[in-house]
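Novice: could you look at this predicted model? Sequence included:
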Amino acid sequence: MEPKNIKKLYYSISEVSQITSLKKYVLRYWESEFPELRPEKNRAGNRIYRLTDIKTIFLIKKLLYQDKYTIEGAKKKLRELKKNKESQLQLSFEDMRRQDALLEIRKGLQELLDFIDNKPPEEEKPPGEDGPMAVPPEQG
């Protein structure tokens, strides 16, 4: 079963064991080895897994069983993936900051051009004066 077929908010260790085709003791062991896999516990102390936990389990399973990583190799790979994801997020924030800075520069340049042309700045224009008014054609 793939994670996209998952419909509930929380899953027990038995349900996750069935979904992932892994034994419960394997899931408990992976929790002790992989810091990325930390399911919460309910009031009774039972593990409750979220979709993100199940996706992490599938990723660990792929790294260990298909890609043949060792436990240490899989830990390193997960750290690299997390680092890459964080750096991509950081890049998108930097892009937004650059875009904001460029918009401010553009606004400043437009104000400078308006000043040179003796136009009032954008925010000081009286309402209704969006630009040159069209002259009505002569009737004749």
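Specialist: Everything's here; your move. Numbering: from 1, shown residues only.

Novice: make it CA atoms for all contacts and neighbour counts henceforth
Specialist: Noted.

Novice: all helices of this structure, in order?
Specialist: 13-20, 24-33, 51-61, 71-116 (DSSP state H).

Novice: against which helices or strands is the shortest one packed?
Specialist: Under the contact definition 3 or more Cα pairs under 8 Å, 6 or more residues apart in numbering; DSSP states H and E, helix 13-20 sits against helix 24-33, helix 51-61.

Novice: what about 7 Å?
Specialist: helix 24-33 (3 or more Cα pairs under 7 Å, 6 or more residues apart in numbering; DSSP states H and E).

Novice: ok, structure two:
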Amino acid sequence: MQCPEFYFWCRAEFSVEQFLKLNAQLMSFNSVSVTDSGINQFMKDWIHRKGVEGFMEALLWCRMDRDKDTLLEGLDAKEWDEEFEKNACGFVENFERCCGRVVDPFQSLTVSIHSDRITIYATEQRDEYDGKVSTSCWIPR
């Protein structure tokens, strides 16, 4: 599917293969058949710059038990804690207003796992600024 954003307010039985081929920057749907491994692959693709250019948010509604270990397998995942909040220059505290640059270049997603949904936000992207590689940080809209 080629569109900048889409929202389905009904069941969407996308296969993992179809989900990985969605080319939307913003998406929200009732995900009844996308597996934890498929979500993990989606995140890995984006981290390794193989995902949708300009991706911002995926909201996958589904009432099922999710396996956090499978969702985060092979990813350098960190819980938001005091050290993260300190290193992120107030990102957690001011999540709705955060904008800035840090020195270490990497791609970052913020993942929120709940009993009825998983939300994936693109929050940092490797960038080149003033001749130096850096990380651009932004907040979800």
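Specialist: Happy to help now that I have it. In this text, all values refer to a predicted model and were calculated from it rather than measured experimentally.

Novice: quick one: TM-score?
Specialist: The TM-score (TM-score structural alignment, normalised by the length of the first structure) is 0.27; 61 aligned residues with a Cα RMSD of 4.4 Å.

Novice: could the helices of the first structure go into JSON lines alongside distance to residue 41 of the first structure and mean neighbour count?
Specialist: Shown next, in JSON lines, are the helices of the first structure (distance: least, Cα to Cα, whole Å; neighbours: other Cα atoms under 10 Å):
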{"stretch": "helix 13-20", "distance to residue 41 of the first structure": "11", "mean neighbour count": "16"}
{"stretch": "helix 24-33", "distance to residue 41 of the first structure": "13", "mean neighbour count": "14"}
{"stretch": "helix 51-61", "distance to residue 41 of the first structure": "13", "mean neighbour count": "18"}
{"stretch": "helix 71-116", "distance to residue 41 of the first structure": "23", "mean neighbour count": "13"}
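
Novice: which one, of those, ends up nearest to residue 40 of the first structure?
Specialist: For these, the distance to residue 40 of the first structure is smallest for helix 51-61, at 9.6 Å, taking Cα to Cα.

Novice: and residue 45 of the second structure, how many neighbours?
Specialist: Using other Cα atoms under 10 Å, residue 45 of the second structure is surrounded by 14 other residues.

Novice: following the helix or strand hosting it, which helix or strand comes up?
Specialist: Using DSSP states H and E, residue 45 of the second structure sits in helix 36-47. Downstream of helix 36-47 of the second structure, the first helix or strand assigned by DSSP H and E is strand 57-61.

Novice: which strands or helices does that following strand pack on?
Specialist: Counting by 3+ Cα pairs under 7 Å, 6+ apart, strand 57-61 of the second structure packs on strand 26-31, strand 117-129.

Novice: format those strands as JSON lines; extra columns: distance to residue 37 of the second structure and mean neighbour count.
Specialist: Converted to JSON lines, these look like this (distance: least, Cα to Cα, whole Å; neighbours: other Cα under 10 Å):
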{"stretch": "strand 26-31", "distance to residue 37 of the second structure": "13", "mean neighbour count": "20"}
{"stretch": "strand 117-129", "distance to residue 37 of the second structure": "13", "mean neighbour count": "19"}
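
Novice: any chance of JSON lines for those, columns distance to residue 39 of the second structure?
Specialist: Output for these, formatted as JSON lines (distance: least, Cα to Cα, whole Å):
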{"stretch": "strand 26-31", "distance to residue 39 of the second structure": "11"}
{"stretch": "strand 117-129", "distance to residue 39 of the second structure": "9"}
